[in-house]
Structures are given as structure tokens and as C-alpha cells.
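Enquirer: Sequence unavailable; structure follows:
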């Protein structure tokens, strides 16, 4: 009959209608400024820990995390390291131009490789006071790197796209240059300047791969003492790398969540991680929303390989939603498809891009629990938490406010379990 929708069209229309009906106002809450942790705890692992399981809430210290994780749990950490990505340049007129490095474009988009580039590169940037920096103007600075003067010149590569070319006259790497030039970019909601201790406290103790502009803050609570206790209980750990971008702080301004622009972030998975996941596919707990988004993206990459769609790792914002359950491989089948592909072409690691957007209605594929902090009202991360625990997100946040938990990047922690009937 003319006008009748196919089953596929009906399914697609249903998930889209449900997504577009999400009322963002119902995912906000009142967060007083004095509840935002402006500074970290003096001892990292002394933060509060809320544990949520099947509607029940318990209040502990983070040092108790080991007792809350079953033996043989696989914790997955994001080992990205924050770079001093904010730099200021003073023009002869006195105007100060601020650059926040977002993502490399030339000569490579692979962040780990971009850190090693010498002499010249192009980065996408956020530009403060852009109206005072015209096309054709060159910003200059003399930077001390390892005791030697380095002449740096900064100009537009593409004015409209905020692509900035940096050129310097010696053989030092871009990473060494930016370490000498910039400062750690604290989240804007801290509303304070970066201070010397932030260079250490705004990094996880396991930070390894330079390239992020924001820390994976759920990991800030871990210490060598906590790791020792986890090891005694045979709780294993594995690592991935997602270079957190400034998009993590962007509020949702679109009326429909499906129209919110998710910034693509680069993620690196090793063969060792895939093997760890295959051994522990039912016991995976990511540390932080970045690890969770990475692992869920990994599942969807396996779907693309399993379905023989493509070998390119690029997970689009809404890719997970149109699928019917019966069309999809299991988590183990997806991971095995990735392992088989890596073996077939001799890869030890895969570099991909993800802009996955997880909001209520999403079905989690790899992650059974999550360790995470408390997030901004009305943010994409609140939607992610709500997707994980359902309407109880409100109960969790109300309880945290009532019990004087500290919020956001330097705040307290939670361990949230996916409901047993999920």
C-alpha cells in the first residue's frame, strides 16, 4: 500500500522520535558554585565514593573501591596526558591573543605523532580575542627550550576554520616547544588561573601519552596504594588512550539532542587491550566517561568489521541507534572481529576517531559498571549517566548534594553499576 512504512523505516522512526522527545530541562539540577571543587583533595584517594547498585546507595571513601569490585574485574583506564595547550601572545599593539590547541591537522592528525613534529605544524585552535588578530598578522615569541632560545612564529593557515600554523627555527619537538610555551588549561567552570600544583594534580598518576586538553578526571582518585590493593584482589587493569578535547565542556544548546554537535576525539587501542577484553568480556568497568565512550565505540567498530562495512575506525555520533538487536553481534563476536582484523594485517594498535553520543535509550555493549565523578547540569555526560542508571541519576545527584559531595573535575567519585535487568 502506498505510504506504508517498512519495518526498517518504522524502527528508524521510533528511535529517532524517542531521542527527539528527550527533554533537556529534565536533565538539569541546581549546582551552587560552592559545591564545585576548585582544588583537589590533598590526598587523592581520600575523596568520597558513592556506590550505586540496583537502586541502593552506599557512602564510602575511595580507598574502599577494592572491596566494591568483584574479583577478576577488568578496570580500563584512559592513559592520556594533558598538554600545556593554552598559550598567550602579546601583539605590538598590546592586544593579547589566546590560543587553545584542539587538534593537529598537518602534517599529521595522529596526536601521538604530532607531538614529535619539528619546525612546522598546523593545529585547529580556539582563539581568544580573535577580532584583534587579523589575517596576515604574524604573532612572534622567543621561547626558552632546554636552555636555548627558539624563535616561534604563529599565523593563520585558514582563518575561517581557525587553523593555525606554528613555525619554529630549531630541531626541538612540538611537545617540547608547547611544554615551554603553554600552560595546563583548567576547565572553565573552575573560574581560576592555573597554578603550579595543577601541573601535577590535574594529571592521573598513570598519564602516559601526551595530547589531551582536559584530564580524564575519574582517574585522579587513583594512587599507588589503591593499585596495590586492587592487585592483591586480582582486579586487573588495562589501558586505552582517548585524547580528551575541549568539546567535553560544551553545553547542549540544540533543542533536540540529536542535533547537538559532538566533537570527534582520537582514540588509540592496542592489541593487548583487545585480548584483555576478550578474556573479561562480562566484567569490564571503565574508569571515567572517556574510557566508557571509547569502549562502546570499540564495540561499534567491531560491528563495522563484522558486517564488512569498512576497516576505517570512525564512529559517527548516532551510528549505534538505528540497529535492531537481532542484527548485531555479541560483545565477544565484535571484539573477535577486531582481533582477527588486527592479526590479518599485522597491527599492534588501531587509531580511530569517535563522536559517539550516548543518551537515554542507548544499550550498553561492553561496560557493566563505571567509576566517574559528578558532572555539569544539562551536559552530554549527565545524559550518559542517565543512559546508564536510568531515572535514578536524579536520586544519585540529589544524594550527592545532600551528603556534601564535591562536584566536577576535582570533585568526589562514584561507582555506578548497570542495573541487573538492563
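Expert: Looks like it came in fine. It should be emphasised that the depicted structure is a prediction, and the values quoted were computed from it without experimental measurement.

Enquirer: use CA for all of it now, contacts and neighbours both
Expert: OK.

Enquirer: could you pull out the helices for the stretch 151-300 of the chain?
Expert: 174-181, 198-201, 224-232, 271-279, 289-306 (DSSP state H, counting those that start in this stretch).

Enquirer: Return the set of buried residues in the shortest one.
Expert: In other words, helix 198-201. Neighbour counts using 16 or more other C-alpha atoms under 10 Å place 198, 199, 201 of helix 198-201 among the buried residues.

Enquirer: Contacts for stretch 86-98 next, please.
Expert: Contacts with stretch 86-98, where a contact means C-alpha atoms under 8 Å, 6 or more residues apart in numbering, come from 99-101, 127-130, 132-133, 139-141, 181-185.

Enquirer: Whichever of the residues you listed end up buried, select them in ChimeraX.
Expert: One line in ChimeraX is enough to select the buried members of the contacts of stretch 86-98, burial here meaning 16+ other C-alpha under 10 Å:
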select :99,100,101,127,133,139,140,141,181,182,183,184,185
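
Enquirer: I'd like to know which of the contacts of stretch 86-98 are part of strands.
Expert: Using DSSP state E, the members of the contacts of stretch 86-98 that fall within strands are 99, 100, 101, 127, 128, 139, 140, 141.

Enquirer: I'd like these written out as a markdown table, with distance to residue 159 added.
Expert: What follows is the ones in strands among the contacts of stretch 86-98, written out as a markdown table (distance: C-alpha to C-alpha, whole Å):
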| residue | distance to residue 159 |
| --- | --- |
| 99 | 13 |
| 100 | 15 |
| 101 | 15 |
| 127 | 10 |
| 128 | 13 |
| 139 | 14 |
| 140 | 18 |
| 141 | 20 |
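
Enquirer: One more to weigh against that first structure:
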């Protein structure tokens, strides 16, 4: 398939920049692949499609406030640093994007905050035109560093959202499953779940199982090649526990229970953790798995996902799972029925 197969106009579409106050009141479009039917529901109705013995895979990554405003040494010039990923926790090394990049060179020291919250970093390498590697000059434990970032940083909202992040975004750009800090983008399909909805599903005998995939800024990176076979995904760190893997395999072997993935990040993690037998294996590492049509899914049997931006790798993954023609038809229907789209929008369940 080609990049332009996933192009559509977004002008005039319903694209919110905040989530609904009641998360499970979002709309839910249900796509049945076997029957080629489309239903329109409320997200709280998703329990109707989840049964006893099913396993629901969620990403427990937590978005941290990755945007830091600070000053450059000597000149006192204003700078912004966007923390992309932690490279070597023991050495406080991070990959970052910097602005204005032309003024930030190897050896420069950067200052953030003031008083007890003052944080200093040194630029140790150039990675790309805007990319740098920095070392925080901080003597405390990593946990304390993250606490300082929580106080000093701003949330990394999706780049198409033009408003500035506010303090409330530290809560509302998270899922109820968020426990493991390390992401710079939220697994937004899971943002529709509430504690009450999870309990309702669990009472039916289904089980929620965690994986961790720290979503990087590459999830928003523009695909720049028409031939999708030439696109390379950024790598994201993931972890699948032995317990999650074991219970996934039990559901797969049962033939009657489904493995339901919440969001593309959960899919990428579990489809990375596949043995030659087609079963899941526990593990940790980095994945650059790029899923686009056609793709032979080994583990994922149902998918909860949002409506994604045109020409995005997230849309391509949805089309690979639901079928290109069927998913693009569903997007046309979503536009006609004024569904809320993208990160803070409504959801789709593909079964």
C-alpha cells in the first residue's frame, strides 16, 4: 500500500483539544469484521462485547511532563528542551529536542527552575539538527529527578493541539492504568475507561492484563515515503511480564476466549512478543515494529482504538487489523456523524 491511500481532509472535522469530563460517555463505533456491520454505541457499552475468559491488554505507561523551559548559561537566552527518552538512568543521560537548536551546542549548560527546584543539564552530543543528548547534573536518585520534572515540566500534548498545556493536563492526558513513567504520548484508546467500567467488565469474568510500552514522540512523526516498506519506525521500550504472557497464551489456546488489545501501543508490544509457535513470550527490549496492511496478526483478536490522523502509522495499524476498505468506510461514517476525532476523541472497537 501507499502513503496516499491513507490521506483524507481534516478541515471542518470535530477535533477536540480536551477529553470529555466523563470518559466513558464518549461514542463507540463497533466494527464487526466477519459481518461487515457498523454499530454506534456509547463507550460504556463496550462491556457487551467482552466475555468471561477474555483478556484485555492495556498499556500501563505514564506520560511525564517532558517539556522544560529554561535558560542557557552566560547569555541567559530562553530555551525549550523536550525530553524524548531516558538513555542511561545511572548517568542521567537523555535524548532531547531543543529550541532554538542553532544556539545550543556541545558543552553548553542549561538551567531550569529556581531555588530548591533548580535543575541543571549539560549538552554532551548532537544527534540531529534539533536533537541533542544531555546529562542532568543532579546527585539525587532518579525517582527524585522525576518528581522535579513533575513540578517544572509541562505535558507534551499532541503537536496538532495548538493550545499551551495547563496544569490540569497532568491528570487528563493520562489513563486510569498509568503507573510506569516514561512516555511522552498517552495510549489514548485507554483514556475512555473508568474504574467503574473496568469493575463491570471484570465481574463478567474477563481479566485486565498490563504491558508497558513507553510511547515516544515518533508516534507523531510524519511518514515521508510513499512506499510504506521504506518507512522506519522509531524504537520504543516495552515490557511483557511472564504472567501477562502466560494468560494471553491460555486465552489463545482456549479458542473461545479473545485477546483484546487497548490501543496500538498494546498491539505493538504483544505482536513483538511472539514466538515461532505463534504464542506470546515474556520479555523486554526495544521494538520498531511497523504494522500496516497486509499484516498477519498472531495474538490480537480484537482492538480498541481511537480515530487517528490521516497518513499516520496509527491509522495504518487500524486498517491492517480491520481491513483497509472497511476501516476507511468507517472513517467516512465517523465524519458524517460528527464523531470526535484523534487523541481526545471517540473510540472504535474492531471485533
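Expert: Nice, thanks for sending it over. Note that the coordinates shown come from a computational prediction; the quantities given were computed from them, not determined experimentally.

Enquirer: Just give me the residue closest to the centre of structure 1.
Expert: Centre of structure 1 computed as the mean C-alpha position; nearest residue by C-alpha atoms, centre = their mean is residue 290, 3.3 Å away.

Enquirer: which residue in structure 2 lines up with that one?
Expert: Using TM-score structural alignment, the equivalent of residue 290 of structure 1 in structure 2 is residue 265.

Enquirer: Its match contacts residue 57, doesn't it?
Expert: No - checked against C-alpha atoms under 8 Å, the pair residue 265 of structure 2 and residue 57 is beyond contact range at 10.1 Å.

Enquirer: What residues does residue 299 of structure 1 make contact with?
Expert: The neighbours of residue 299 of structure 1, taking C-alpha under 8 Å, 6+ apart as the test, are 331, 334, 335, 365, 366.

Enquirer: so the third one, which of the three states?
Expert: Local secondary structure at residue 335 of structure 1 is given as helix here, using DSSP: H, G, I helix; E, B strand; the rest coil.

Enquirer: Please report how far it lies from residue 269 of structure 1.
Expert: Distance check for residue 335 of structure 1 against residue 269 of structure 1: by C-alpha to C-alpha, to the nearest Å, it reads 12 Å.

Enquirer: quick one: which of these two has more around it?
Expert: Counting neighbours by other C-alpha atoms under 10 Å for residue 335 of structure 1 and for residue 269 shows that residue 335 has the greater number, 26 against 19.

Enquirer: Surely that one touches residue 280?
Expert: No - applying C-alpha under 8 Å as the test, residue 335 of structure 1 and residue 280 come out as separate, 11.2 Å apart.

Enquirer: returning to what we had before: which of the contacts of residue 299 of structure 1 has the most neighbours?
Expert: Neighbour count (other C-alpha under 10 Å) singles out residue 335 as the most crowded of the contacts of residue 299 of structure 1, with 26 neighbours.

Enquirer: can you pull the contacts of the closest residue to that residue other than its chain neighbours?
Expert: Counting by C-alpha to C-alpha, 6 or more residues apart in numbering, the nearest residue to residue 335 of structure 1 once its immediate chain neighbours are dropped is residue 302, at 5.9 Å. The neighbours of residue 302 of structure 1, taking C-alpha under 8 Å, 6+ apart as the test, are 333, 334, 335, 336, 337, 338.

Enquirer: go with 7 Å
Expert: With contacts taken as C-alpha atoms under 7 Å, 6 or more residues apart in numbering, residue 302 of structure 1 has the following neighbours: 334, 335, 337, 338.

Enquirer: Distance-wise, check the second one relative to residue 299 of structure 1.
Expert: Looking back up the chat, that one is residue 335 of structure 1. With distances taken as C-alpha to C-alpha, residue 335 of structure 1 is found 7 Å from residue 299 of structure 1.

Enquirer: The first one too?
Expert: The span separating residue 334 of structure 1 from residue 299 of structure 1 equals 6 Å under the rule C-alpha to C-alpha.

Enquirer: now swap in residue 375 of structure 1 and tell me
Expert: Counting by C-alpha to C-alpha - residue 375 of structure 1 and residue 299 of structure 1 are separated by 25 Å.

Enquirer: what's the answer for residue 217 of structure 1, then?
Expert: Following C-alpha to C-alpha, the distance that separates residue 217 of structure 1 from residue 299 of structure 1 is 23 Å.

Enquirer: Can you show me the strands along the stretch 1-150 of structure 1?
Expert: Listed in chain order, the strands of the stretch 1-150 of structure 1 (DSSP state E, counting those that start in this stretch) span residues 48-53, 56-61, 74-78, 80-82, 86-90, 96-106, 120-128, 139-145, 148-158.

Enquirer: Distance to residue 398 of structure 1 for those strands - can I get that in TSV?
Expert: Supplementary listing: those in TSV, determined by distance: least, C-alpha to C-alpha, whole Å:
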stretch	distance to residue 398 of structure 1
strand 48-53	12
strand 56-61	12
strand 74-78	27
strand 80-82	31
strand 86-90	35
strand 96-106	34
strand 120-128	35
strand 139-145	48
strand 148-158	46
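
Enquirer: out of those strands, nearest to residue 274 of structure 1?
Expert: Go through the strands of the stretch 1-150 of structure 1 one by one with C-alpha to C-alpha and the one that ends up closest to residue 274 of structure 1 is strand 74-78, at 11.1 Å.

Enquirer: Done for today, thanks.
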